[in-house]
Structures are given as C-alpha cells and as structure tokens.
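Asks: output the structure for:
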Amino acid sequence: MAKLMRRGILPLAMLLALLGVLAGCGVSVDDSTGSGSGGAVEPGTTEPTAAVDKLPPRPVGEIRVDGVTPGSLAAKLLKGYRQGGTDAHFDVSDAEEARAFEAFCTGGTDIVASQAPISPTVYSTCQKNGVEPVQVEIGSDAAILAIANETNVGVDCISVGDAREIFRAASPVTSWSQVGYDHGATDASAALRLKVTGPEPSSGLMSAFSETVLGNAEPSRLMLRGDYEAHKYESEVLEAVGSGTAESELAAHAEEFQGSAKDLERALRSAEKAVGVAEFQVEKGIEDERSEEEQEEDAEALTEAEEKVEKLGPELAKAEVTAKQAKSANKQVESRLGTLGLFRFGFYELYEERLRPMEIEATNSEAHPECIFPSQTTATDGSYPLSHQLLLTVNLATMKEPEVNQFLAYALEEAQEAATAQTLVPLTDEVKNTELAWLHGDVPPDVVYYPPSRIAEAEEQSGETS
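Replies: Presented below is the predicted three-dimensional model:
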C-alpha cells in the first residue's frame, strides 16, 4: 500500500547509519531534494531554528482548528469528540488550506485539517518561528477526473502526464484526440472540444491534485490553463460537466417538442380559418333567409370552431414554451459535451450515475499502459495515481499538551469508521497504530522537514507563477 505509507520515513538507527554513509561520501543531506508530497521527514530529529517564544501564547484550555470544511472527515471527528463531552473549548474555522497553514506557522491556530501536506514555502515560515509540523493521517481520498455519463470522447484512460498537459498554464490541449490511450474516436467525438472545470485553485482538492499533477501544492490561477472554469461548490462543477436528469430528458426530446408545437400551430391556423368560414355561413344564412334549423346548424358550427380556437391557443402557448425550454436545454447539453471535471472521490460516488470517470495510467508506458479505475480498493492500496492523504497537522510541542493529545487520539480511534461512513478510504491498522504510538510517546513522531534546496526551488516556482 505504497500510497498510504509514510513517505521518506526511516527508522532512527537506519537513518543515522545512512547519514554516516552520506557524510563519508561527501554528500550533503541538506541539499538533497526529497520527492513525494510530504517532503523529507525525519523522526523527531529536527531542531527548531528559532525560539518558540516568538509565537504568541496558546489560549489556555482552547484548541484552535482551521481548514475544517463542512461535511469533511475532520468536521465529523470534531463533532463526535465535542458531543462526547470535553472540557476543552474549540475554535473551529474553515479557512482555505494555504491561509490555514500560514496561521499555523505563526501561532494563530493549533491544528490544520488539509487534503495536502504543508508546502515547502509555508514550511519555511514554520521553521523560522520554531514550529515543528507533525502530520497525522486520518484517512485518504482521491481526485476524480470525469465527463458526463454516456458521453463518448473516444478515450477512457489518460496518464498523469496527460492530466498535467490538460490543466497546466498555456495548455496546448483543445481536443480529446490529443490525449489518452487506445483511441476509439469517431468523427463526432474527435470534434469535441476538451473543456476543463473544477474547484477554486485555493481549495484542498485542487491543492492535493496540483501537488501530484503539477508538482506544486500551492496552485494559482496563473498555473492553470486560461479557460479553466473554477467553481466554489462541487455541485456547480457537476452542472458544468453534465446536465441533470430533468434537463437531459428535456433536451433528448427537443425535436419532438418542436414538432408538437408546429403541429399545434398548424391546427390553430386551420381552426381560425374554420371560424372565418363558419362566420361567413352564419351571415350568409341570415342573408339567404335559410330555415331556422339550418341557421341553428350554422351557429353551432361557428361555436364549435370558436371553442376549438380557444382550446388550441393555450395549448400552443404551452407547447411553444416547452419547445423553447427543450431547445435551450439541448444547447446547454451540447455545450457541456467533452467537459472534464475534477471531483472528490466521495462526491463522485454520490453522483456516479451522472459521471463517467477517466481511468488513470499508472506506469507511464505508451506500449503497455496500466489503466487504473478509481474505486475504494484502488485508492486504499495506492494503485490509483490520484489518491491523497487527509491530514491533521499539529506542532510537535502542541501535540504533547493533554487536551490536544486526547483529541488527536480520539480522532485516530474513530477515523476508520468515520471515513468508511463518508465513502472515504480508511486508515490501515498499521498507520493508525503507528500514529497512536506517537501520541502515547512510545516512538518519536515523524516531523516534517524540507531541505533548503527544496524550499528554494519551491519559492522560485512560486515567484514565477505569482
């Protein structure tokens, strides 16, 4: 389960031995450029580079938690802990992850709930202030790239490299024929313009996705393609990708509704002519002094024709409104064809009848691609390339304080069941037990550490895209 393993973690004895070997070879560990979203991690060996007293004092008896979005796993765990009874007061905020981490590094919050690890540039602020981040995993999620269900774009599988080319700034990708494997494109699907939509760049989902795909956990608008359509809510992304059932049904019968409206229009015109004829016959009957019985028949024919006009008028008006709505719906449906949306795994599962997810190629092999379908299984075992961890980040010193330690222990004990209930990927027993051992003081926790070269590289990239 490579995806769920703590990246860059070595037992202390092995780490010390490795440091000795590297020093003997003349290699500077500080200049190494660790890979993976969590950066380099050393088990309890980092030293603060600034005095902790540079930070404001923590409010007594209070736990400040930031980055908690409504409905998230962290929100569920917080609610359960508070309902169970606690003397600690919680100050919970839902700031975007980047701002939450900035507050964390300057002592403004105690715990950050996030979908992406702390970035090298923000970590440098922590380092200057003597904050030693420990990131506690409470579950996993996955980013899903999906089109509208029953849409044929000629491609079912794309690579991480394809995703990068699709999302990056100055993307050259405008057609589905430019990406993917085993193209089965028809003339119609090949002509579909590839459009892209998803959450705001500052969202946790985009941060985690960007870390994996674009190589930067702090995405901005300038890092994304110029026509990227950003939405605050996933429900809006869903609508941008594909219409709802009612709109799709209306669009599917657009021609039928148009035909019905035209038929009613012809029937109304015919009925109006019949009224004209009947009126002429009534007048003619009076002029010709037809019998009373004949004049009554003429009057009845006129009444009948007028009643038909009165009936057809509203029916035509209603039919024309429906036909107009259907035409508009059809236009909307057609405009969304080929749109690729970025979703959380849990949201995708709720609306999988409306979405068709892309498989993601795991080996970057053109000759023998291994396309992985997103599922609970492939996200859990790490084989799905766009899965990511859900984290609670806490300062090492703060983690040892009783009220914070007790909350984190509760969160780990309840995380597996809570994640399963929210259609997320639960922790493995191994990760859960290791993190509980950190809290109990049985083993040193893994403190996040980025070497100076990695920080400088990230700051340079950030400067280029700001």
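Asks: switch to C-alpha atoms for all contacts and neighbour counts from now on
Replies: Noted.
Asks: can you map out the helices along the stretch 301-450 of the chain?
Replies: 345-350, 376-380, 396-399, 402-421, 429-440 (DSSP state H, counting those that start in this stretch).
Asks: return the most buried member of the ones you listed.
Replies: Comparing the helices of the stretch 301-450 of the chain by mean neighbour count (mean count of other C-alpha atoms under 10 Å), helix 376-380 ranks first with a mean of 21.
Asks: and for comparison, fold this next one:
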Amino acid sequence: MSVVFAGLISINGIAGADAIVKIDGSSTVYPITEAVAEDFQKDTKGAVKVTVGISGTGGGFKKFCRGETDIVNASRPILKKEMDDCKKTGIQYVEMPIAFDALTVVVNPKNGWSNTITVAELKKIWEPAAQGKITKWSQVNPAWPDETIKLYGAGADSGTFDYFTEAIVGKAKSSRGDFTASEDDNVLVQGVASDKNGLGFFGFAYYAENKKKLKAVAIDAGKGAIIPSAKTVEEGSYQPLSRPIFIYVNIKSAERPEVRQFIEFYMKNASALVQEVKFFPLPTQAYTTNLEHLDKKKVGTVFGGKPEVDLRIEEVLKREASL
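Replies: Predicted structure coming up:
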C-alpha cells in the first residue's frame, strides 16, 4: 500500500500471537477494511492478526450480534431486527460511517443500446412481477434489441441487495428471483464481462477495478442521466444509488488493546486508503467524530433501524454529530 501513515500505532499492551481482531460482513466494504488490516498488520509487525470475512452485511450482523466478531462491515445501516438481536445478547456497538459508495449498474462493453437507464426501467427489470415475464431488452424499452437479458446481482444476505431493491423497487429485498446472485462481487463482474446481454449491479470499487471489462450505465432518476463519479457522489446528484457505508464496533471488544488500536489506525488512515481502493472518503472531521464516539461510548444508530435512500454526505455527518 502506497500510503503515508498518519502516525504509527504503538503495540504496547498487545498480547502477542494471541491478539486477533475478527471482522466479517459486506463484500462492498471488504476492500477498505482489508486494506486497513493489511497495513495495520505490517505496522504492528505481526503482533496482531486481523481476519476479514465476507458473508454479506446481513450475514455479518448475524455473527456480530451473536458475539462471534469484533467488527462488522456494513453497506447499509443496521436494521431493526438486527438491533433487537444484538440487544438480546447484550451487544452494544458504535456506528462509524467510513465512506460513500456509488452503487453502480453495469453492462457488457458490447452493449451499445442501454448507455442510460431510467429508475423506472430498472424497476421494470428487477421488481418481483418481472420474474419469468420481462426477459428481453425490448420488453423494457422498445428501442432496445429483442434479445434475452442476463441478470447478475447481490445475494439476499447482502446490504447492496437491500439498498438496491429499496432504492429501485421501493421495498428492501423485493426482487425477482431468476437472476445469478452472489455475495462475491467478483462472480458478478465475471458474469457481466462474459455476456453481451449481461446487466448487473455492485459497489463502485468493483466497477473501477474492471473498467476494461465493464461499462457503467448512467442513471436517470428524473433529472437527466448521471454517471457515478467522485464529483456526482460528493455533490449529491448521483441518486438514488449513492450511499454511506459503515463499520460497527462491539464496544466491549474495543476495550481490548488490539481492537482499540486497530480502530484508531483505521480512522487515522481511512481517507487515504478509501481513495486508494476507489471509494469516496468522508471529510476528516467524520473520522475524528467516530473516535470521539468510541471514547465517549456513544452507542447505537442514528438511522432508527429502517432502510433509507437519497442520503447526502452532509446529512449523514449531521446526524452522526448529533448522536
């Protein structure tokens, strides 16, 4: 990683080979946390082992609320059922927004017809009623070819699936079921890249890493076609598929030196590493606020356990500051 660290982390007080930080959850957030983990392990000279799994946001919260992990990667805020599950087991957590993502709709580079797709057209493709009925491009838009659409999307345990269906269909998890689903975004990348009629969705970073194999589609939510980019995410024009992404830290785990130092390292180096792995960083104050919340043990969420879309960066920061 070609990153200048914002101060080295002391390894005093870490219990040698037994020190481990366990993380699981979102495949979208994975590249950020994995980059942090890699550099933290180098910085602590192997004194701490950091494991980062991918079971989707939903799967990650299940493990987190059972007390099996210290941190969960989440591509959406915690939901009411997950809040209840954590409460039952006495798990308290600090919510930390770490970046913004542009959920990106992609097609094969040989697709010359759907450079722009409206939210209404996406809904027509993905809503439950489309299953077995909307099978050809021409059924979505008569100007498009009479060829079979091949769909690729996030699996049901994915926060990306939750967010996409909420934003496009109007209800989280409401989707047709006849598509290739995976928690591994690389599977979706390969699917669309190898199929002229492929269409899929996943986080911006996976598109950015595979620009030669994929083409991003401009999304028209009623105000013209907008391509995902740092500019359109920061100014709030890439809607409704621009979203905050998070880590949640078990407050009891954070009492262990290795977890505490990992979180400090994460927040001090997040801005550089977020950009390095093709996400959009938050203002510096956001990362400072996260550490203040950890210090003051400000637990809980500012999102109330319900799915939300159309969130701007400034709105997320304003809410977190008021926790």
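Asks: ok, back up a step: looking at the helices of the stretch 301-450 of structure 1, which is closest to residue 94 of structure 1?
Replies: Across those, residue 94 of structure 1 has its closest neighbour in helix 402-421 (18.1 Å, C-alpha to C-alpha).
Asks: what is the orientation angle of the closest one with helix 429-440?
Replies: Put simply, helix 402-421 of structure 1 runs at 170 degrees to helix 429-440, going by axes from the mean of the first three to the mean of the last three C-alpha atoms, to 10 degrees.
Asks: how big is the offset of helix 402-421 of structure 1 relative to structure 2?
Replies: Compared with structure 2 after fitting, helix 402-421 of structure 1 has a mean deviation of 1.5 Å; criterion: mean C-alpha distance after the TM-score superposition for structure 1.
Asks: which residues touch that helix?
Replies: Residues outside helix 402-421 of structure 1 that contact it (C-alpha atoms under 8 Å, 6 or more residues apart in numbering): 61, 63, 73, 76-78, 81, 88, 138-139, 398-399, 425-427, 432, 435-436, 439.
Asks: hmm, back to that, of all the helices of the stretch 301-450 of structure 1, which one is nearest residue 105 of structure 1?
Replies: helix 396-399 (12.1 Å).
Asks: what does that closest one contact?
Replies: Contacts for helix 396-399 of structure 1 (C-alpha under 8 Å, 6+ apart): 110, 131, 132, 133, 134, 404, 405, 439, 447.
Asks: how about 10 Å then?
Replies: Residues outside helix 396-399 of structure 1 that contact it (C-alpha atoms under 10 Å, 6 or more residues apart in numbering): 44, 52, 58, 63, 110-111, 130-135, 393, 404-408, 438-439, 445-448.
Asks: could you do stretch 210-218 of structure 2 as well?
Replies: So stretch 210-218 of structure 2 is in contact with 104-112, 114-118, 186, 189-190, 192-194, 198-201, 204, 206-208, 224-228, 238, going by C-alpha under 10 Å, 6+ apart.
Asks: would you mind measuring the gap between the ends of that stretch?
Replies: 17 Å (C-alpha to C-alpha, to the nearest Å).
Asks: what is the equivalent residue in structure 2 for residue 433 of structure 1?
Replies: By TM-score structural alignment, residue 433 of structure 1 lines up with residue 288 in structure 2.
Asks: from the contact counts, what lies against whichever strand or helix holds residue 460 of structure 1?
Replies: Residue 460 of structure 1 belongs to helix 452-465 when elements are defined using DSSP states H and E. Helices and strands touching helix 452-465 of structure 1, by 3 or more C-alpha pairs under 10 Å, 6 or more residues apart in numbering; DSSP states H and E, are helix 120-128.
Asks: tell me the residue in structure 1 aligned with residue 84 of structure 2.
Replies: Match for residue 84 of structure 2 (TM-score structural alignment): residue 124.
Asks: now for the nearest residue to its match once chain neighbours are set aside, how many residues are close by?
Replies: Spatial nearest neighbour of residue 124 of structure 1, chain neighbours left out: residue 455 (6.9 Å); criterion: C-alpha to C-alpha, 6 or more residues apart in numbering. Per other C-alpha atoms under 10 Å, the neighbour tally for residue 455 of structure 1 reads 20.
Asks: pretty sure residue 455 of structure 1 contacts residue 121?
Replies: Yes - between residue 455 of structure 1 and residue 121 there is a contact at 5.8 Å, judged by C-alpha atoms under 10 Å.
Asks: residue contacts, residue 150 of structure 2?
Replies: 107, 135-137, 178-180, 191-192, 195-200.
Asks: run through the residues that contact the residue nearest in space to the middle of structure 2.
Replies: Nearest to the mean C-alpha position of structure 2, counting by C-alpha atoms, centre = their mean, stands residue 75 at 3.1 Å. Applying C-alpha under 10 Å, 6+ apart to residue 75 of structure 2 gives the contacts 25-30, 56-58, 97, 99-101, 158-163, 203, 243-247.
Asks: recalculate using a threshold of 6 Å.
Replies: 26, 159, 245 (C-alpha atoms under 6 Å, 6 or more residues apart in numbering).
Asks: any idea how far the aligned partner of it in structure 1 is from residue 179 of structure 1?
Replies: Here residue 75 of structure 2 is matched to residue 115 in structure 1, going by TM-score structural alignment. According to C-alpha to C-alpha, residue 115 of structure 1 and residue 179 of structure 1 sit 27 Å apart.
Asks: now do the helices in the stretch 51-200 of structure 2.
Replies: For the stretch 51-200 of structure 2, the helices defined by DSSP H, counting those that start in this stretch cover 56-65, 80-88, 119-126, 137-140, 159-168, 185-193.
Asks: so how far is the second one off the chain centroid?
Replies: Spelled out, that is helix 80-88 of structure 2. Chain-centre distance of helix 80-88 of structure 2: 20 Å, with C-alpha atoms, centre = their mean, to the nearest Å.
Asks: mind listing what's buried along it?
Replies: 82, 83, 85, 86 (16 or more other C-alpha atoms under 10 Å).
Asks: kindly report the same for the third one.
Replies: Judged by neighbour count (16+ other C-alpha under 10 Å), helix 119-126 of structure 2 contains these buried residues: 119, 121, 122, 123, 124, 125, 126.
Asks: mind listing the strands for structure 1?
Replies: Ranges of strands within structure 1 are 41-43, 62-66, 89-92, 111-114, 133-148, 157-159, 195-199, 229-231, 339-344, 355-357, 359-361, 371-372, 387-395, 446-448, based on DSSP state E.
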